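Asks: turn this into a model:
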Amino acid sequence: MNVQILQWGLFSFMLGLILSLPLAAVHYQSSPQWTKIFTNPRKLKSAHLDFFTQAFAAAFVYLLEYAQHAAFPLYIIVPLIFGTVCNPLLLLIEATPIHRRGSGRILYLLLRSVSPVALLFAWASIAWVVLPASLILLLSAFVLAGAILILRYRRKG
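Replies: Just a heads-up that it's a prediction; the model follows:
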């Protein structure tokens, strides 16, 4: 089993807990010191919740490994761990003015281009490995229907 998944999931969970403090200061107390740092409270709340969501997802992957009595290969685990932490980190960066200039902007643009793709790749690979063919076909049909809807409404707009 990849215990690293649980470790990074716990790390993500702890970051979500830590973010509850500035979240309370920004949302409920309107603390000027914190509102200078976190200029977008909505993104701060999203980051807080996404760290929890990613922690749950990491635990879910570990349970899948446990149920199968086999570890996922590293080409799945590495992008999964990267996305588990970096995807919510994107929201946290967006909650501050850091993403607007300098090296913070470069880091933000790099993470924005790589992190969601890594997470999507990891979850698609997990689905491919774990799901039976009938559910993969159903999932593919759902994705295809969504793509058709997007294209249809894109043409109208």
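Asks: contacts and neighbour counts: CA atoms only from here.
Replies: OK.
Asks: what is the neighbour count of A67?
Replies: Residue crowding around A67 was assessed by other Cα atoms under 10 Å; the count is 9.
Asks: and if you look at the one 4 residues further on?
Replies: The burial metric for A71, expressed as a neighbour count using other Cα under 10 Å, is 15.
Asks: and for Y62?
Replies: The local packing of Y62 (other Cα under 10 Å) involves 21 other residues.
Asks: how near is it to A127?
Replies: 14 Å (Cα to Cα, to the nearest Å).
Asks: second input sequence below; structure requested for side-by-side comparison:
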Amino acid sequence: MNIQLLQWGLVSFTIGLILSLPLAAVYYDNSPPWAKIFNNPRKLKSAHTDFFMQAFAAGFVYLLEWAAKSEFPLFIVIPLIFGTICNPLILLIEATSLYRSGFAAIFYRFLKSTSPVSLLFAWLAISVYFLPLYLMLFLLLLVLTGLLIIWSCKRKVITEA
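Replies: Sure, this is the predicted structure:
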């Protein structure tokens, strides 16, 4: 089993717990020093929640491995771990004004372009690895329905303009 999934899940969970302190300072204490650092409290709250969700996801994947009595290949585990930490980190950086300039802006753009894609790849690979054909077809049908709805709405907006 990939114990790294549990370890990084624990790191993500701990970061989520630590973020509850500035979150409380910004939301409940209206602390000016914390409000200067985290000028977008909504993104701070999203980052706090997303760290918890990613910790749960890493634990869920570990349980999938354990139940199947097999180990995921590293090409699935590494993007999953990368996305588990970096995806909520995007929201945390957006909670500050750091993402607008300097090295943090470059780092932010790098994370924004790689982290969601790595998570999407990892979860699609896990789905292909585990799901039977009829559930994969169901997921494909849901995705196609969503794309059709988006296309229909975009077409409607373009014709109205």
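Asks: counterpart of L17 of structure 1 over in structure 2?
Replies: Under the alignment (TM-score structural alignment), L17 of structure 1 maps onto L17 of structure 2.
Asks: name the element its match belongs to?
Replies: Element membership of L17 of structure 2 [criterion: DSSP states H and E] is helix 3-18.
Asks: that helix vs structure 1 - mean distance after superposition?
Replies: Averaged over the aligned pairs, helix 3-18 of structure 2 sits 0.2 Å from structure 1 after superposition, using mean Cα distance after the TM-score superposition for structure 1.
Asks: which helix or strand lies directly C-terminal to that helix?
Replies: Sequence order places helix 20-27 as the next helix or strand after helix 3-18 of structure 2, per DSSP H and E.
Asks: could you give me the buried positions within that following helix?
Replies: The neighbour-count check on helix 20-27 of structure 2 (16 or more other Cα atoms under 10 Å) flags P22, L23, V26 as buried.
Asks: which residues does it contact?
Replies: Applying Cα atoms under 8 Å, 6 or more residues apart in numbering, the external contacts of helix 20-27 of structure 2 come out as S31, P32, W34, A35, F38, P41, L44, K45, H48.
Asks: could you measure from the match of L17 of structure 1 over to V11 of structure 2?
Replies: 10 Å.
Asks: out of those two, which sits in the busier spot?
Replies: When L17 of structure 2 is set against V11 and neighbours are counted by other Cα under 10 Å, the residue ahead is V11, at 17 against 14.
Asks: ok, the closest residue to the more buried one other than its chain neighbours to L17 of structure 2 distance?
Replies: Nearest in space to V11 of structure 2, with sequence neighbours left out and distances taken as Cα to Cα, 6 or more residues apart in numbering, is A55 at 7.8 Å. Using Cα to Cα, one obtains 11 Å as the distance from A55 of structure 2 to L17 of structure 2.
Asks: just W34 of structure 2 next, same as before
Replies: To L17 of structure 2, W34 of structure 2 is 17 Å away according to Cα to Cα.
Asks: dump the residue contacts of the residue mapped onto I90 of structure 2 from structure 1.
Replies: Aligned against structure 1 by TM-score structural alignment, I90 of structure 2 finds its counterpart in L90. Remark: with contacts taken as Cα under 8 Å, 6+ apart, L90 of structure 1 is in contact with A47, Y108, L111, R112.
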